[in-house]
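Asker: Sequence and computational prediction follow.
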Amino acid sequence: MEIILLIYVTVIGVVIGSFLNVCIYRIPKEENIAYPPSHCGSCGKRLTAVDLVPVFSWLFLKGKCRYCGSKISPRYAIVESLTGLTFALLYNKFGISVDLLCSAFLMSILIAVFFIDIDHRIIPDELVVAGLVAGGITIIYNAFFPMKIFGEGGKWWDPILGMFAGSVTLLVVGLIGMLIYKTDDAMGGGDIKIFAPIGIFLGWKMTFIALLASIVLAGLISLILVIIKVKGRKSTIPFGPFIVMGTLITYLYGWDILKWYVSSLLF
């Protein structure tokens, strides 16, 4: 039964990943994500159900349009696979629960953020608003039915405080960066805003863990890219993807990291 549920959740994740591909492509272009229906970006031919089976259609068609033969980016299959894997990891952590539903929703938004920020260096307000709306529902639910992610003894106001914890911290960091480097974009506005819904879903304690994980990952990966000469010392790298990775790590290991850190301070 357990393996059947795992497969079921993973398949749902893969299907949602297919929808995220639409969001990643259309939202930055300010296009409607529902209309027109999916079509080939080269020949404009409307795609049928056979062309839209997540992952498998791309594999069976060998990464090419069935109608005009133009190449289809492997990213479509990658996004679908990553979303399915993320859902599977979250299911392994939370089981069938409201925590799984909330974490899967937030990570779906963040997967779209990951790829949009890489391509366009923006985090669309539409994704932030979607997270805030769902976050508002989460706040109300948690007030009556405490959620696992907020820890034992979590308070009803944990997600509300979390909404401000990450965003305000990044805002302060950005202002300090502006003063030190004398620039107007030391910290992107989208990075600051996306931490508001993240904070709601994680609570204030886990939000700080996610922020710390994001900064550490950004530092390490940026250093590696400079060492292997993929990026220069003065190159800019979008922070959004690191926020996404830091949030997933927090969902999976956040409370373990916090307990380890506290125990390290005590001993």
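Answerer: Now that the structure is in, tell me what you want to look at.
Asker: switch to C-alpha atoms for all contacts and neighbour counts from now on
Answerer: Noted.
Asker: which element is Lys259 on?
Answerer: helix 240-266 (DSSP states H and E).
Asker: any chance you could map the helices in the stretch 1-150 of the chain?
Answerer: 2-26, 56-60, 75-94, 98-120, 125-144 (DSSP state H, counting those that start in this stretch).
Asker: Redo those helices as TSV? Include distance to Gly69 and mean neighbour count.
Answerer: Formatted as TSV, the helices of the stretch 1-150 of the chain follow (distance: least, CA to CA, whole Å; neighbours: other CA atoms under 10 Å):
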stretch	distance to Gly69	mean neighbour count
helix 2-26	20	18
helix 56-60	12	15
helix 75-94	16	20
helix 98-120	24	21
helix 125-144	33	17
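Asker: contacting residues around the nearest residue to Arg66 once chain neighbours are set aside?
Answerer: Once flanking residues are discounted, Arg66 sits nearest to Asp51: 7.7 Å by CA to CA, 6 or more residues apart in numbering. Contacts for Asp51 were tallied using CA atoms under 8 Å, 6 or more residues apart in numbering; they are Ser57, Trp58, Arg66.
Asker: One more: Phe56?
Answerer: Going by CA under 8 Å, 6+ apart, the list of residues near Phe56 is empty.
Asker: roughly how far apart are it and Gly199?
Answerer: According to CA to CA, to the nearest Å, Phe56 and Gly199 sit 36 Å apart.
Asker: And here is the other one:
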Amino acid sequence: MPLQPDLSWLFAAVALGPFIGSFLGLMSLRLPEGRPVGLARSACPSCARPLGPIDLVPVLSFVALRGRCRTCGAQIPPRYLALELACPALALWAALAHPSAEGFLGALLAWQLLLLALLDAEHLWLPRMLTLPLIVSGLAVAAAQGVLGAHLLGAALGFAGLSLLALAYRRLRGREGLGGGDAYLLAGGGAWCGAIALPSILLIAAASGLVFALVLRLRGRALAADQPLPFGVFLAVGAWLTWLYGPLGLA
């Protein structure tokens, strides 16, 4: 008789998702500005009124208030609603692909990657205060699963590979070709997925980056030769899909 999936993990991840999304929205705005995340009370950016519990219920508050501040009527940034919906959706995706406690762990990976991708897309910034916990959490999961060696090797090779590539580009071209955070992000992908998954992460990242550039070109917004590309976004996509479905070409 096939084992039945443990739906409690699915429900837990999906129920937690909107609250995580709300917190990620806060972090994505405050971290680039250097503002504290956990100490300062949330307030309307337009009228500065501190937000109460009725304003802070994920999804429901946005819908009930029609996306506007109760006091001044200023629009609430839609990014909050988008993240509050995206986080449970990613948790559901992880739980359906891995219907067990592993799916809940996948949701933790997805939420970390989502924040990093958002910061890189908007600010070309992959802060170590976020990439290092990604590495540590991946190694902790690997240790619990008894596969620490392969995942520790993946983290080391991921970091070393992109660091050496960035160094070679800098020596040959005389300018930066990769952001400093990309190596740490790939190390996080190696920590979560293992050394054997690194080629898949990079291949998916490169392919998704090319698709992005092609779409921009078709829309008449081709990238300039010296325009930086948020490669961390595509590394996050590669790490996520590789974790979900395994390395390319392997059963």
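Answerer: Looks like it arrived, so ask away. Quantities reported herein were computed from a predicted structural model and do not represent experimental measurements.
Asker: TM-score of the superposition?
Answerer: Once superposed, the chains reach a TM-score of 0.88 (TM-score structural alignment, normalised by the length of the second structure), with 246 aligned residues with a CA RMSD of 2.2 Å.
Asker: what do we get in the first structure for Gly188 of the second structure?
Answerer: Alignment note: Gly188 of the second structure maps to Pro197 in the first structure; criterion TM-score structural alignment.
Asker: mean deviation (superposed) between the host helix or strand of Leu165 of the second structure and the first structure, please.
Answerer: Taking DSSP H and E as the definition, Leu165 of the second structure sits inside helix 148-173. Following superposition, helix 148-173 of the second structure is found to deviate from the first structure by 2.1 Å on average (mean CA distance after the TM-score superposition for the first structure).
Asker: so how many other residues sit close to Leu39 of the second structure?
Answerer: The tally of other residues near Leu39 of the second structure (other CA atoms under 10 Å) stands at 7.
Asker: how far away is the equivalent of it over in the first structure from Leu20 of the first structure?
Answerer: Counting by TM-score structural alignment, Leu39 of the second structure corresponds to Tyr35 in the first structure. Distance from Tyr35 of the first structure to Leu20 of the first structure, counting by CA to CA: 15 Å.
Asker: Trace Leu127 of the first structure over to the second structure, please.
Answerer: When the second structure is aligned by TM-score structural alignment, Leu127 of the first structure is paired with Leu130.
Asker: I figured its match was touching Leu113, is that so?
Answerer: No. Between Leu130 of the second structure and Leu113 there is no contact under CA atoms under 8 Å: 9.3 Å.
Asker: Next one: the equivalent of Gly44 of the first structure over in the second structure from Arg41 of the second structure, what distance?
Answerer: Counting by TM-score structural alignment, Gly44 of the first structure lines up with Ala48 in the second structure. With the distance defined as CA to CA, Ala48 of the second structure ends up 10 Å from Arg41 of the second structure.
Asker: With Leu105 of the second structure instead?
Answerer: In terms of CA to CA, Leu105 of the second structure sits 29 Å off from Arg41 of the second structure.
Asker: just Pro5 of the second structure next, same as before
Answerer: 40 Å.
Asker: same thing with Leu51 of the second structure?
Answerer: Taking CA to CA, one finds Leu51 of the second structure at 8 Å from Arg41 of the second structure.
Asker: The two: which has the busier surroundings?
Answerer: Ranked by neighbour count (other CA under 10 Å), Leu51 of the second structure and Arg41 place Leu51 first, with 15 against 10.
Asker: excluding its backbone neighbours, what's nearest that one?
Answerer: Ala43 (5.1 Å).
Asker: what's near enough to touch the most centrally placed residue in the second structure?
Answerer: With distances taken as CA atoms, centre = their mean, the second structure has Leu113 as the residue nearest its mean C-alpha position (1.7 Å). Going by CA under 8 Å, 6+ apart, Leu113 of the second structure touches Ala236, Trp240.
Asker: Give the burial count for the aligned residue in the first structure for Trp243 of the second structure, as a bare number.
Answerer: Pairing criterion TM-score structural alignment: the partner of Trp243 of the second structure within the first structure is identified as Tyr251. Residues lying near Tyr251 of the first structure (other CA under 10 Å) number 23.
Asker: From Ser38 of the first structure, how far off is Tyr251 of the first structure?
Answerer: Taken as CA to CA, the span from Tyr251 of the first structure to Ser38 of the first structure is 33 Å.
Asker: before we move on, what about Leu252 of the first structure?
Answerer: 34 Å.
Asker: Ala88 is in contact with Val14 of the first structure, correct?
Answerer: No. Using CA under 8 Å, Val14 of the first structure is not in contact with Ala88, being 10.0 Å away.
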